[in-house]
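A.B. asks: heads up, no residue letters with this:
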């Protein structure tokens, strides 16, 4: 069943202004709805209900849970345009390009993958009649704390595997994008038993309470490294298992004599996907002196011509910063780079004619490590391009960050690129692309970018309790 004009998904999840928190359109700042303001008391009730509902959900077995997940994926697809429009308004990403419609489609695809991925009993020892098997069972209640940049897709990454393995889930969305997650959950709940999936739309106090809650068995968190550290501390109270996908100041290395025309578009989207608001986006680019000027010029030209504007206007593929805080961070980092003598080749300023939080796609050249724009995660439509002469030096610079989520190597020579990739410290290193994820391929960070893996069999195991049966 799809929603009708009189009962839209937004109608279903928004509350009265006097009882809710206003949520603005990211592009225009007009209020599009009011999110519920849940409290720690609401969280306690949601966790208790989830614990009561979980055993029956687990007892359905893999086949029935997978059937239900496929029905949910069908429902997402049936409501895809309405979900995409809400997402575009609340988060800011345009409908077109690798943005809102893409995110909704990916959400359905990841639900199907969670349903279809096989997880087999593993025989870990066998000697005559002696046999030890490793089984994977539901943990109980999973607490999912999501971000504002890809609110639907990342929430699906958290909840679909958890549901498949027989867990109940309590979701805490970002305060910036709660309506998208509430709408997505309402689609899920057309097919799930009561209380198996609940959204608690609260503030940071609620998020902190989930991490420390005695009724929560697993925490999945995507967000900043600083918040991740606090979650680790809070989880000491209940020894909840953790999967943390934290910040990433992802480096890219362009090797000597690379064909720039062949990689320019992939380079651009590696940095500017979702207007740069992606944890695993390309954040700092090291380019060999032999192709440096050509890379800078190619990126700057794309930055000038790629359409930016309000997400509901067809044709735009870059949008605004999602919130005032992030807009301020981006502006500060670019201004600091300019004050250090860096060359702003394109952009470098707000675009107020488009809306309050638009910042032009920006390419910054002639900048070095030590500048805040290189050393900090900008999380916006800006890429600093750093010249190098020695590949070993570029690798050392790439590895100097405390973070290690993703990285990329760019070259005409795949073997040379792989040799460099093996030396770069990151959870994923892409060759001639950056940020591409696959539901079958494990994804996770190293160093201060977190720990634990999502996707595929690894993702199912991460939301399971391993049990050894020996005989």
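C.D. replies: Thanks, I have the structure now. Keep in mind that what you see is a predicted model, and the values were worked out from it rather than measured.
A.B. asks: C-alpha from now on. contacts and neighbour counts both.
C.D. replies: Noted.
A.B. asks: now the longest strand along the chain, how far from the chain's geometric center?
C.D. replies: For the chain, the strand with the greatest residue count under DSSP state E is strand 130-138. Its chain's average C-alpha position is 32 Å from that of strand 130-138, according to CA atoms, centre = their mean, to the nearest Å.
A.B. asks: residue boundaries of the strands in the stretch 151-300 of the chain?
C.D. replies: 168-172, 197-199, 218-222, 241-245, 250-254, 282-288 (DSSP state E, counting those that start in this stretch).
A.B. asks: ok, longest helix in this structure?
C.D. replies: In the chain, with assignment by DSSP state H, the single longest helix is helix 40-59.
A.B. asks: contacts for the following helix or strand past it?
C.D. replies: For helix 40-59, the following helix or strand on the C-terminal side (DSSP states H and E) is helix 61-78. Outside helix 61-78, the residues that touch it by CA atoms under 8 Å, 6 or more residues apart in numbering are 1-2, 57, 104-105, 107-109, 111-112, 114-116, 160, 163-166, 184, 187-188, 190-192.
A.B. asks: In helices, which of these fall?
C.D. replies: Among the contacts of helix 61-78, DSSP H puts 57, 104-105, 107-109, 111-112, 114-116, 160, 163-164, 184, 187-188 in helices.
A.B. asks: Over to residue 437. Which of the three states is it?
C.D. replies: When classified by DSSP: H, G, I helix; E, B strand; the rest coil, residue 437 comes out as coil.
A.B. asks: Distance of the closest residue to it other than its chain neighbours relative to residue 185?
C.D. replies: Nearest residue to residue 437, sequence neighbours excluded (CA to CA, 6 or more residues apart in numbering): residue 443, at 7.6 Å. Per CA to CA, to the nearest Å, residue 443 is found 24 Å from residue 185.
A.B. asks: what's the answer for residue 34, then?
C.D. replies: Plainly put, residue 34 is 16 Å away from residue 185 if you go by CA to CA.
A.B. asks: Kindly report the same for residue 279.
C.D. replies: Distance from residue 279 to residue 185, counting by CA to CA: 23 Å.
A.B. asks: let's bring in a second one:
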């Protein structure tokens, strides 16, 4: 036992959520019939497999796509896309609304798959169901207004009629991550489909069944099957092939890989959207409701075992409330129930893979070795499953420690005390990342003032991440090294389109006429421009 594990053991361990009698197992859910049905549309001459984090056992054998298979998938999608684009937008939107209903009706199926492939607690898996349903409803209702032709004032009012049209880009290449395999796969594809694009998606192999299930349900909802292609394989092999053939690329993942995707897209002069890493901060101000902040910190830091791009890894607490907050936060964290069953009841599940467990262990043990103090957690739980790690709070973290600056992407949060508001805002912003942040205060005006100074794409006041992410009419994405472009809102759908301006000139040309020479025409246009400014025309 390491020193940090011994310290953690002395702090008391998190309880285990008991599995209900007769609980379902992986074999009950991932049957040969299900795998055959979901993978029949995947081209792949090789074979690969995914595994269950709860047990480490193989879940399913899957087709593995070659570069040639990826090229063929794009050919099929490209052949089907024009007919789909010619379908009226309201008919395309109706597919999303039917998909919304089917997801909610059949949520038990997908919750099982998400849990088995990611190791999440069931409540955290349900966050994905909620997010996908909200996105499907929003774009199912709003897509016609986002995409309808828009009239603009022409260069010469009345004489120039100008219209903005929106056309689909063609075939979108999507590379989706493992941590939110429903929301960050099909959830991002929905606005691409409703704009008339086809999609070729590469999900992470370990969570491919979830993406395949979503495709199956979208086809049931009315999406033409050829419009949605899925390819499976190693990221370094299949990912570049997706970028090579796409008309636009949507990527969610690490900042390092995101740079490579952006370089590949730039070489082909195609557009790209990237949601990348984060080292997100939560600020508990002196006037915060400490009990609510402590409860909110548990959600913000440990949902999906911290494997969430927008979860909190840095916790700044005002010195005047720090001891009270930390006592309440630690008590709630130690009381969290860890569990591995396909049922509600656990507060946190498993990490997804060995790499995540190694990173979490390294960050915690290095911090403790360099003087940080374990307040809660700090120990793996192989008694529950091979990749379980207790939710962990570290106090006294300093900048030489990796956990201070590197993204952990696990159930670990570092606590820092502050006294000066300007200083803590500067500390929160002192990171290459800029994805999400959180502010806790009873004073709404102060909360909004602090939020406006934080350099993150989303800021949540008196909650960790859910309000901003769930408000799908508003854009969501990262600043700095956390990404490019946005999902949600108008930006989340219009990025999948090409804008076209069509202008019709009527009655008079934009050139000398009625016998004017060049000088008189220039004087006439100068006078017209002054008049338009005086009339406050835009």
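C.D. replies: Sure, I can see it. The structure displayed is predicted, hence computed values, not measured ones.
A.B. asks: Mean per-residue distance, the longest helix of the first structure versus the second structure.
C.D. replies: Superposed on the second structure, helix 40-59 of the first structure shows a mean distance to its aligned partners of 0.5 Å (mean CA distance after the TM-score superposition for the first structure).
A.B. asks: Could you find the closest non-adjacent residue to the aligned partner of residue 192 of the second structure in the first structure?
C.D. replies: Using TM-score structural alignment, the partner of residue 192 of the second structure in the first structure is residue 162. The shortest distance from residue 162 of the first structure to any non-neighbouring residue, by CA to CA, 6+ apart, is to residue 463 (5.5 Å).
A.B. asks: close enough to count as contact, that neighbour and residue 160?
C.D. replies: No: judged on CA atoms under 8 Å, residue 463 of the first structure makes no contact with residue 160 at a distance of 10.1 Å.
A.B. asks: And the two? Which one has more around it.
C.D. replies: More neighbours surround residue 463 than the other of residue 463 of the first structure and residue 160, with 32 against 27 (other CA atoms under 10 Å).
A.B. asks: Roughly how far does the corresponding residue of the second structure for that one sit from residue 271 of the second structure?
C.D. replies: Correspondence of residue 463 of the first structure to the second structure, assessed by TM-score structural alignment: residue 496. Residue 496 of the second structure is 9 Å from residue 271 of the second structure, where distance means CA to CA.
A.B. asks: where do the contact lists of the two overlap?
C.D. replies: By CA under 8 Å, 6+ apart, residue 496 of the second structure and residue 271 have these common neighbours: residue 248.
A.B. asks: Can you give me every residue that contacts residue 275 of the second structure?
C.D. replies: Contacts for residue 275 of the second structure (CA under 8 Å, 6+ apart) come out as 251, 252, 253, 258, 477, 478, 482, 483, 484, 485, 486.
A.B. asks: and if we set it to 10 Å?
C.D. replies: Listed by CA atoms under 10 Å, 6 or more residues apart in numbering, the contact partners of residue 275 of the second structure are 250-255, 258, 309, 435, 476-479, 481-487.
A.B. asks: now residue 401 of the second structure
C.D. replies: The neighbourhood of residue 401 of the second structure, defined by CA under 10 Å, 6+ apart, consists of 363, 364, 366, 367, 368, 369, 370, 371, 372.
A.B. asks: Same question for residue 350 of the first structure.
C.D. replies: 320, 327, 330, 331, 356, 357, 358, 359, 360, 361 are the contacts of residue 350 of the first structure under CA under 10 Å, 6+ apart.
A.B. asks: ok, now with 8 Å
C.D. replies: Applying CA under 8 Å, 6+ apart to residue 350 of the first structure gives the contacts 331, 357, 358, 359, 360.
A.B. asks: What is the neighbour count of the aligned residue in the second structure for residue 180 of the first structure?
C.D. replies: In the second structure, the residue paired with residue 180 of the first structure is residue 210, using TM-score structural alignment. For residue 210 of the second structure, the neighbour count with other CA under 10 Å is 30.
A.B. asks: Is the residue nearest to residue 437 of the first structure in contact with residue 450, as I believe?
C.D. replies: No: using CA under 8 Å, residue 443 of the first structure is not in contact with residue 450; the gap is 11.0 Å.
A.B. asks: Between those two, which is the more surrounded one?
C.D. replies: In terms of neighbours (other CA under 10 Å), residue 450 is the more surrounded of residue 443 of the first structure and residue 450; the figures are 27 against 21.
A.B. asks: looking at the alignment, what does the more buried one pair up with in the second structure?
C.D. replies: In the second structure, the residue equivalent to residue 450 of the first structure is residue 483, according to TM-score structural alignment.
A.B. asks: gap between the closest residue to residue 159 of the first structure other than its chain neighbours and residue 227 of the first structure?
C.D. replies: Distances taken as CA to CA, 6+ apart place residue 169 nearest to residue 159 of the first structure, at 6.6 Å, with adjacent residues excluded. Computed as CA to CA, the residue 169 of the first structure to residue 227 of the first structure distance reads 20 Å.
A.B. asks: More neighbours: which of these two?
C.D. replies: Set side by side, residue 169 of the first structure and residue 227 show more neighbours around residue 169, with 29 against 17, by other CA under 10 Å.
A.B. asks: Touching, the more buried one and residue 198? I think so.
C.D. replies: Yes: contact between residue 169 of the first structure and residue 198 holds when scored by CA under 8 Å: they sit 6.5 Å apart.
A.B. asks: what do the two both touch?
C.D. replies: Each of residue 50 lies in contact with both residue 169 of the first structure and residue 198 under the rule CA under 8 Å, 6+ apart.
A.B. asks: Who are the contact partners of the aligned partner of residue 316 of the first structure in the second structure?
C.D. replies: With TM-score structural alignment as the criterion, the equivalent of residue 316 of the first structure in the second structure is residue 346. By CA under 8 Å, 6+ apart, the contact set of residue 346 of the second structure is 16, 17, 121, 122, 123, 336, 337, 338, 339, 340.
A.B. asks: could I get those as CSV with distance to residue 36 of the second structure and neighbour count?
C.D. replies: Output for these, formatted as CSV (distance: CA to CA, whole Å; neighbours: other CA atoms under 10 Å):
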residue, distance to residue 36 of the second structure, neighbour count
16, 35, 19
17, 33, 20
121, 27, 29
122, 25, 25
123, 28, 20
336, 38, 20
337, 35, 20
338, 32, 26
339, 29, 27
340, 26, 26
